[in-house]
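Visitor: sequence? don't have it. structure:
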C-alpha cells in the first residue's frame, strides 16, 4: 500500500440534472477517479437522462446503474465497492450528492485536517468541511487546522479505507434519511472520531428554501413531503439502536426534528402533506419497518 493519499469519489444520483455534470467536473479537477451511481432513476432511457450520464462518462467518470431505486445507502455501497475493486492502493473515498460542487482545493483541505488531527493523536474516522454553503459548523472560526466534529452530512465526507473496513457498509435498510447519522454513530462506537476542516466549504443544496408571500426567504429549508416519512421512521429506529450509548445525540435529534416540523407546519405551504408523512413514519418506526416504504 502506498503512503501517498489516493482518494476517489462516489457520487450518488437519482433523476439527475445538469448539477451532476458540474459535480463530476469539480471532482475530476482534484481526483483521478470518480464513480457515479445512478440509483434506478425512473427517467432512465430518455434522451435527456442518458445524455447527462454520457457526458459524465466522456469527462472520465465511471457510471454504474441500479435497475431499481434502492436508496442512498445502497448507492454508496455500490460505488465504494466499485472504486475499491479498481484500485488496490486506494486510501480514501469521498462521498457526494449530485447537487454538490467542490471548490478548488477541497480534497487537499480535508486531507490536511485529517493529517493534523492524526498528528495530534486523534483516531480519525471521517473528515467533513467546516461550512456547507453559508452555514458554518459550530466552533470552526478559531483558526485551527482541525476541529472535533459532530454529526456530519454525507455529501463532502472523506472516509479513510480503514474506516470502511472497520465500520462496514452503509445500512441499506434505512434507504435515505439517517444513513450518514447511523454510520457516524457506528464509527464513534469503535473509537473513530469525526473531525472538521475549518477552512473548507462545500456548495450543496440542502433542501428547498421557504419563501413567504412578498418574496421574503426564511433562513431554513424544507424537504420533499415523502422525506418526512423516512426522517421520522428512521429517527425512531436510530434512537432505539444508538440511544443508550449516545443519549445526548438521541435527545438532541428528537428535539431538532420536532422543532423543524413545528416551524415548517406553521410557516411553510404543504403542512398537511408533511404532517401526514411524519405521522406515517412514526407508525412505521413503531412497527419496526425497514426498507422502502410500504404502500
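Guide: Ah, there it is. Predicted model only: the values in this text are computed from it and were never measured.
Visitor: use CA for all of it now, contacts and neighbours both
Guide: Noted.
Visitor: so residue 195 makes contact with residue 140?
Guide: No - if you go by CA atoms under 8 Å, residue 195 and residue 140 don't touch, sitting 10.6 Å apart.
Visitor: what sits in contact with each of these two?
Guide: residue 147 (CA atoms under 8 Å, 6 or more residues apart in numbering).
Visitor: those two: which is more packed in?
Guide: Neighbours per residue (other CA atoms under 10 Å) separate residue 195 from residue 140, with residue 195 holding more: 26 against 21.
Visitor: for that one, give me its contacts.
Guide: By CA under 8 Å, 6+ apart, residue 195 lies in contact with 113-114, 117, 124-128, 146-150.
Visitor: considering the residues you listed, which possesses the most neighbours?
Guide: Tallying neighbours with other CA under 10 Å puts residue 128 at the head of the contacts of residue 195, with 33 neighbours.
Visitor: list the contacts of residue 75.
Guide: Counting by CA under 8 Å, 6+ apart, the residues that residue 75 touches are 12, 37-39, 66.
Visitor: just the residues you listed: which are in strands?
Guide: 12, 37-39, 66 (DSSP state E).
Visitor: reformat those residues as a markdown table; add distance to residue 94 and neighbour count.
Guide: As requested, the ones in strands among the contacts of residue 75 are exported to a markdown table (distance: CA to CA, whole Å; neighbours: other CA atoms under 10 Å):
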| residue | distance to residue 94 | neighbour count |
| --- | --- | --- |
| 12 | 11 | 27 |
| 37 | 13 | 27 |
| 38 | 17 | 24 |
| 39 | 18 | 25 |
| 66 | 20 | 15 |
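Visitor: which of the residues you listed lies closest to residue 80?
Guide: Nearest to residue 80 among those: residue 37, at 9.8 Å, using CA to CA.
Visitor: alright, now check it against this:
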C-alpha cells in the first residue's frame, strides 16, 4: 500500500489540484488533512475529484499535529512508508518508484530528493546522506515514526522537520538523498534573494505570525538538542534566531509587528519546557 499525504491550510485550489494530479497515479491512496481552511467546500470538491481521503480539523492544529494524523491514518490503511507533501508542491513523475527502490536499505528511515523552488534558485550539493530534509517530498518509515513518538506537536509549524531529523539520527537512523528530479516547491511568494557586502542571503517576508514560531522554535529546538549539537553548533543555532532581527528591520515589511513577535518568540523559546 503506497500512501501520500498533503497538509492544507487555505490553499490555492489550482495548485492543490496540480499537486494531487502529479501524485495520484504514483500511489494507492492520498490523505489530505486540512487545518481549518475557510474555503472547505472547494477543497473537498478537489479532494473528492481525485478520490483522496480527507480529514478536516475545525481549527488550525499546526503542521505537526496534521502530519501525525496523516501518519496514523496511513498505518490504518496498511502503509509502511508515507510520502509527506506541502499543499503547493508538485511531484515529478516516478518519484515514489525511485524512493521504493531504496526501501529496506540498512538504517534508512527517511528519504528526500532534489527540491526545485519556484521563488529562487540555489545550488544543491548532491550527497548520498543528509543531516536534514524538509517535510515536503519526505518519504518516512512509519515504524520509525511510531518508535520515536511522531512529530513534536509543541512546535506547531516551524522546525517540525528539523526536530524530527534530529530525533531520527539520535536513534541511529539515516536520511537518504535519492538522486531524482523530485519536487517543485515554493517556500513563499514573498521570497527574494538579496546581497550585502558580496554575500547572498534569502529574505522570506514571512508574516509576523510566522516570525514568532520561527524564532521561538529555533531557540527551543536548539535547547532540546543541545547535547547532540555540542556547544559550538548550539550557539550558532541560537545566534541565528537573534541576528535574524536585522533582516526583519532592514529588508522586510511590517517591521514593528515582526519586532514584537521576534521578542515574544525569544522569550517563549527560552521558557518552553524540554520534554
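Guide: That came through fine. If you're wondering where the values come from, they're calculated on a predicted model, not measured in any experiment.
Visitor: which position in the first structure aligns with residue 252 of the second structure?
Guide: Structural correspondence for residue 252 of the second structure with respect to the first structure (TM-score structural alignment): residue 268.
Visitor: where's the aligned partner of residue 243 of the first structure in the second structure relative to residue 232 of the second structure, distance?
Guide: By TM-score structural alignment, residue 243 of the first structure lines up with residue 226 in the second structure. Applying CA to CA, to the nearest Å, the value for residue 226 of the second structure to residue 232 of the second structure is 10 Å.
Visitor: neighbour-wise, which of these two wins?
Guide: Legend: neighbour count by other CA under 10 Å for residue 226 of the second structure and residue 232, higher for residue 226 (16 against 9).
Visitor: re earlier: for the match of residue 243 of the first structure, which non-adjacent residue is spatially closest?
Guide: Nearest non-adjacent residue to residue 226 of the second structure, counting by CA to CA, 6 or more residues apart in numbering: residue 234, 5.8 Å away.
Visitor: and the one you found, helix, strand or coil?
Guide: Under DSSP: H, G, I helix; E, B strand; the rest coil, the three-state class of residue 234 of the second structure is helix.
Visitor: contact partners for it?
Guide: Counting by CA under 8 Å, 6+ apart, residue 234 of the second structure makes contact with 222-223, 226.
Visitor: now the first structure: which of these match?
Guide: Mapping the contacts of residue 234 of the second structure onto the first structure (both residues aligned by TM-score structural alignment, their matches' CA atoms under 8 Å) leaves 222, 226 still in contact.
Visitor: looking at the contacts of residue 234 of the second structure, spot the one nearest residue 205 of the second structure.
Guide: Proximity of the contacts of residue 234 of the second structure to residue 205 of the second structure was ranked by CA to CA; the top entry is residue 222 with 23.0 Å.
Visitor: any figure for the gap between the residue nearest to the closest one when sequence neighbours are not counted and residue 212 of the second structure?
Guide: Nearest residue to residue 222 of the second structure, sequence neighbours excluded (CA to CA, 6+ apart): residue 234, at 5.8 Å. Remark: distance between residue 234 of the second structure and residue 212 of the second structure (CA to CA) = 20 Å.
Visitor: again, but for residue 263 of the second structure
Guide: Per CA to CA, residue 263 of the second structure is found 8 Å from residue 212 of the second structure.
Visitor: name the residue in the two with the higher neighbour count.
Guide: Ranked by neighbour count (other CA under 10 Å), residue 263 of the second structure and residue 212 place residue 212 first, with 24 against 17.
Visitor: ok, the more buried one - contacts?
Guide: For residue 212 of the second structure, the contact set (CA under 8 Å, 6+ apart) comprises 258, 261-262, 264-265.
Visitor: now the buried members of those residues.
Guide: 258, 261-262, 264-265 (16 or more other CA atoms under 10 Å).
Visitor: turn the contacts of residue 234 of the second structure into CSV, including secondary structure.
Guide: As requested, these are exported to CSV (three-state DSSP):
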residue, secondary structure
222, helix
223, helix
226, helix
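Visitor: number of nearby residues for the equivalent of residue 95 of the first structure over in the second structure?
Guide: Aligned by TM-score structural alignment, residue 95 of the first structure pairs with residue 84 of the second structure. If you count neighbours by other CA under 10 Å, residue 84 of the second structure ends up with 22.
Visitor: now swap in the one 5 residues further on and tell me
Guide: For residue 89 of the second structure, the neighbour count with other CA under 10 Å is 26.
Visitor: was I right to think it contacts residue 17?
Guide: No - counting by CA under 8 Å, residue 17 is not a contact partner of residue 89 of the second structure; they are 10.5 Å apart.
Visitor: doesn't residue 64 of the first structure belong to a strand?
Guide: Yes - read with three-state DSSP, residue 64 of the first structure is one of the residues of a strand.
Visitor: which one in the first structure is aligned with residue 148 of the second structure?
Guide: Residue 148 of the second structure maps onto residue 167 in the first structure, by TM-score structural alignment.
Visitor: strands along the first structure, start to end?
Guide: For the first structure, strands defined by DSSP E occupy the ranges 7-13, 34-39, 62-66, 92-97, 100-101, 124-132, 135-136, 147-148, 157-160, 193-204, 208-211, 217-222.
Visitor: would you turn the ones you listed into a markdown table with distance to residue 75 of the first structure?
Guide: A markdown table is the format used below for the strands of the first structure (distance: least, CA to CA, whole Å):
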| stretch | distance to residue 75 of the first structure |
| --- | --- |
| strand 7-13 | 6 |
| strand 34-39 | 6 |
| strand 62-66 | 8 |
| strand 92-97 | 10 |
| strand 100-101 | 16 |
| strand 124-132 | 19 |
| strand 135-136 | 27 |
| strand 147-148 | 28 |
| strand 157-160 | 15 |
| strand 193-204 | 19 |
| strand 208-211 | 23 |
| strand 217-222 | 23 |
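Visitor: need the contact list for the counterpart of residue 177 of the second structure in the first structure.
Guide: By TM-score structural alignment, residue 177 of the second structure lines up with residue 196 in the first structure. Listed by CA under 8 Å, 6+ apart, the contact set of residue 196 of the first structure reads 110, 113, 127-130, 140, 146-149.
Visitor: all set now, cheers.
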